[in-house]
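A.B. asks: could you work out the structure for the sequence below:
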Amino acid sequence: MKKLLLLSALLSPFAMAQSVDELADKIEPEVIKWRHHLHQYPELSNREYKTAEYIAKYLKSLGLEVQTGVAITGVVGLLDSGKPGPTVALRADMDGLPVKEMNDLPWRSQERGMFNGNDVPVMHACGHDTHMAMLMGAAKILVEKKSSLTGKVKFIFQPAEEGAPRGEKGGAQVMVQEGVLKNPDVDAIFGLHISANTDVGKVRYRAGGVMAAVDPFKIVIKGKQAHGAYPWLSVDPIVTSAQVVMGLQTLVSRELKLLDDAAVVTVGSIHGGNRSNIIPSEVEMVGTIRTLNTAAREHIYDALPKKVKAIAESMRAEAEVTLPLDYNYPITFNDHELMAVMLPTLISTAGEENVVHSKPVTGAEDFSFFQEQVPGVYLWIGGKPLDVKAEDAPAHHTPEFYVDDSGMKLGVKLLTNLTLDYMEKHTTN
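C.D. replies: As a prediction, the model looks like this:
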């Protein structure tokens, strides 16, 4: 007995503590349980009331300092190690989508909600249920390993990543405005997104622009109405609009250096006229711009209105351009230095063969608002079962969207190890 007591006294807390891998294995059933609950009861953007209550209750059970009602329904938990060091933020998004689930699962969603005045089905069709469950798991492990921490951890559960309802504001931008990165000031932030077409066990990363800026626009072409049989009496906004749509494509194909980064200009909606034999006086079109570097974004902001107005003038029409239209997201930009410093953590956590350098995507993420304020890294982790081909995996934002529970364990470990390793590298003894 004396020998055992002596041995215990000699062992450090690090040696006695369970490893992150062991703890992640231990809590995996709980993470899956949380995911199933959150998936079965999704809520739309800025309406995540029951979701927020569920998360806040859990964070309080861990003994964390919890703030609710941030950006309407957001929840923030604070873990203070009691020792000096950096503040690390970890973020998960909370909202579902107006999509009817078609998966035959015992925990499938049958919920409904109000979206822009319409009663709609609701589904976690982009994996936000897994994001919340993984962050809850990381919070549990980091509380267990509190003695190993130096500094503080903020657990940010963010509403409205998919966009606030019409006429409302929400999401990361509002959380930033309300001071989520302050008191204490955040030094670095980490987030991840599960991927339906990436193998379970893989993590994809990239320094620099990883997801595009999104800038919606509206163009109104004003002409002169006339009978369709006498077009020479008109100033035809429909023909003008057709030339505008084609002209906008040259912004990318002829004005940007596409060897650097891709960009997209899409017109998604055109409305004008109501009869086959009447040339209308006005046409309205709306669209979206996606860019992956600041130079391309600034160029299109400057060039698009000039091109549209020049084309309209050449047709004797007038053009009004609104850019951005109602909202916009910056580029989701992984800080180069932070990405380089944390890459070894990805390798040690997932294994070198499972760490994949990724191409950027032209989808958007409002995690970018956090990255505008502090260095941040945003990662993709695999959720596709290994026996499913990538081309057969259901896409995000579809009724068949599905990711496997087994993918979450890596996400829990990554969030935990990124926090622990960042603190170790940025704490002065």
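
A.B. asks: switch to C-alpha atoms for all contacts and neighbour counts from now on
C.D. replies: Will do.

A.B. asks: how about the helices of the stretch 301-429 of the chain, start to end?
C.D. replies: Using DSSP state H, counting those that start in this stretch, the helices found in the stretch 301-429 of the chain span residues 336-350, 368-373, 408-425.

A.B. asks: and those helices: which comes nearest residue 211?
C.D. replies: Among the helices of the stretch 301-429 of the chain, the nearest to residue 211 by C-alpha to C-alpha is helix 368-373 (8.6 Å).

A.B. asks: this one next, for a side-by-side:
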Amino acid sequence: MYRMLACAALGLWTTLSAAQTRVDEMADAVENDVIEWRHHLHEFPELSNREYDTAKYVAEHLRGLGLEVTTGVAKTGVVAILDSGKPGPTVALRADMDGLPVKEQNDLPYKSTQTGEFNGQTVPVMHACGHDTHMAMLMGAAKILTDMKSELNGKVKFIFQPAEEGAPAGEKGGAEVMVKEGVLKNPDVDVIFGLHISANSDVGTVSYNPGGTMAAVDPFKIVVKGKQAHGAYPWKSVDPVVTAAQIVMGLQTIVSREIKLIDSAAVVSVGSIHGGNRSNIIPEEVEMVGTIRTLSKEAREHIYESLPRKVKGIAESMGAEAELTLPLDYYYPITYNDPELTAAMLPTLKRTAGEKNTILAKPVTGAEDFSFYQEKIPGLYMWVGGKPVDVPEEESPAHHTPEFYVDDAGMKLGVKLLTNLTLDYMQQNR
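C.D. replies: This is a model prediction of the structure:
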């Protein structure tokens, strides 16, 4: 029996090793194309839900591969299906498409000088978070997987998603809308893989974390209502400014005194306070807007219970009233890497990037709407290094800044990861 198991394991290893060699060779061959696609997409970025030319460019590439292509998903999204013609699982691969209202300050031959409309104003547009590389990497993986169609069993669904950065005011968009429109159906998707380029980790590395890897997002608004009075006679008022200040400080005790931070991090931040218009008038009302970030279901549920209690109690203690809206206008679930799937695919990450270059990372309190897919099906989301190895991490520009930069050399690993994860998952579940 043990000999049979050993032979089976050896056979699987031989199959995977041979496929790895072919993927490496094909990734080398397509790298220049991937770089060219990335440069074009970087030079001509578009804002969320406005990715019209971007979608055309991507769809043209996918149709050129002979894939079944659907456009206009969640307004500007593009979905393509590769059918091997053999039974097996359906694997989804996702890339986001939108740029940001940021003016690029890099001196590059493919620098963006594009503009767009954001909140009623004309603004510069830049791929300041690497979504151009995400699309180019997935286009490269689509090319390789199509060329390896005879070695697949099952189907691959390529998802090019708009509005990851958030839809414009008054609109819906992104992964949430794609899911509602059935992107994980027809055929039913079994598993989804996604990745994000990182300007702060070295080219050639991949980082992962099982479980909660990026935070849930829950924006909130608090309106504190008091009684207006002259600033010289505060005893005639019910001061919403002082009450708001007490609420801000009180909210900080939720995380510092109620959340078990050794298990998972959480954040409650107030980012905006507005009230009053003169130095000598205590206003009637103050409005605050903030965000909650959590990495576990338990922490999120606790904050949902605690925050209203504290807001109400502090306001009542000051003789004021407070209205809480939670969540405010949108939310993102936790980006949760299914632990069993992560464990099953970890050998693929290590084989593709190398043991030393496969890094177990800590969770972050940033967010990703990839989480909406993971609410429905198992998913794995990773970070691929894009920082030149000779640049110190502290000197690498941050995401969402005018100086944001990632090296083209980082994309080849992303192409190979998307390809190998698909091949290995199909091999494991044939």
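
A.B. asks: just give the TM-score of the two.
C.D. replies: Overlay of the two chains. TM-score (TM-score structural alignment, normalised by the length of the first structure): 0.96; 415 aligned residues with a C-alpha RMSD of 1.1 Å.

A.B. asks: on that earlier part again, determine which stretch of the helices of the stretch 301-429 of the first structure is the most buried.
C.D. replies: Using mean count of other C-alpha atoms under 10 Å, the stretch among the helices of the stretch 301-429 of the first structure with the largest mean neighbour count is helix 408-425, at a mean of 23.

A.B. asks: where in the second structure does it fall?
C.D. replies: Mapping helix 408-425 of the first structure onto the second structure (TM-score structural alignment) gives residues 411-428.

A.B. asks: ok, now stretch 175-192 of the first structure?
C.D. replies: With TM-score structural alignment as the criterion, stretch 175-192 of the first structure aligns to 178-195.

A.B. asks: now do that stretch: distance to the chain's middle.
C.D. replies: Centre-to-centre, stretch 178-195 of the second structure and its host chain are 16 Å apart (C-alpha atoms, centre = their mean, to the nearest Å).

A.B. asks: next, the buried residues of it.
C.D. replies: By 16 or more other C-alpha atoms under 10 Å, the buried positions in stretch 178-195 of the second structure come out as 178, 179, 183, 184, 188, 189, 190, 191, 192, 193, 194, 195.

A.B. asks: do stretch 232-240 of the first structure as well
C.D. replies: Buried residues in stretch 232-240 of the first structure, counting neighbours by 16+ other C-alpha under 10 Å, are found at 234, 235, 236, 237, 238, 240.

A.B. asks: counterpart of the third one in the second structure?
C.D. replies: If I follow you right, that is residue 236 of the first structure. Match for residue 236 of the first structure (TM-score structural alignment): residue 239.

A.B. asks: before we move on, the earlier item: which one of the helices of the stretch 301-429 of the first structure lies nearest to residue 119 of the first structure?
C.D. replies: Closest approach to residue 119 of the first structure among the helices of the stretch 301-429 of the first structure (C-alpha to C-alpha): helix 368-373, 30.3 Å.

A.B. asks: okay, and the closest one goes to which residues in the second structure?
C.D. replies: Matched against the second structure by TM-score structural alignment, helix 368-373 of the first structure falls on residues 371-376.

A.B. asks: likewise stretch 37-53 of the first structure?
C.D. replies: Against the second structure, stretch 37-53 of the first structure falls on residues 40-56 (TM-score structural alignment).

A.B. asks: residues in contact with the matching stretch?
C.D. replies: Applying C-alpha atoms under 8 Å, 6 or more residues apart in numbering, the contact partners of stretch 40-56 of the second structure are 71, 75-78, 97-101, 110-114, 116, 125-127, 132, 162-168, 173.

A.B. asks: 6 Å - rerun?
C.D. replies: Applying C-alpha atoms under 6 Å, 6 or more residues apart in numbering, the external contacts of stretch 40-56 of the second structure come out as 76, 98-100, 110-112, 126-127, 132, 162-163, 167.
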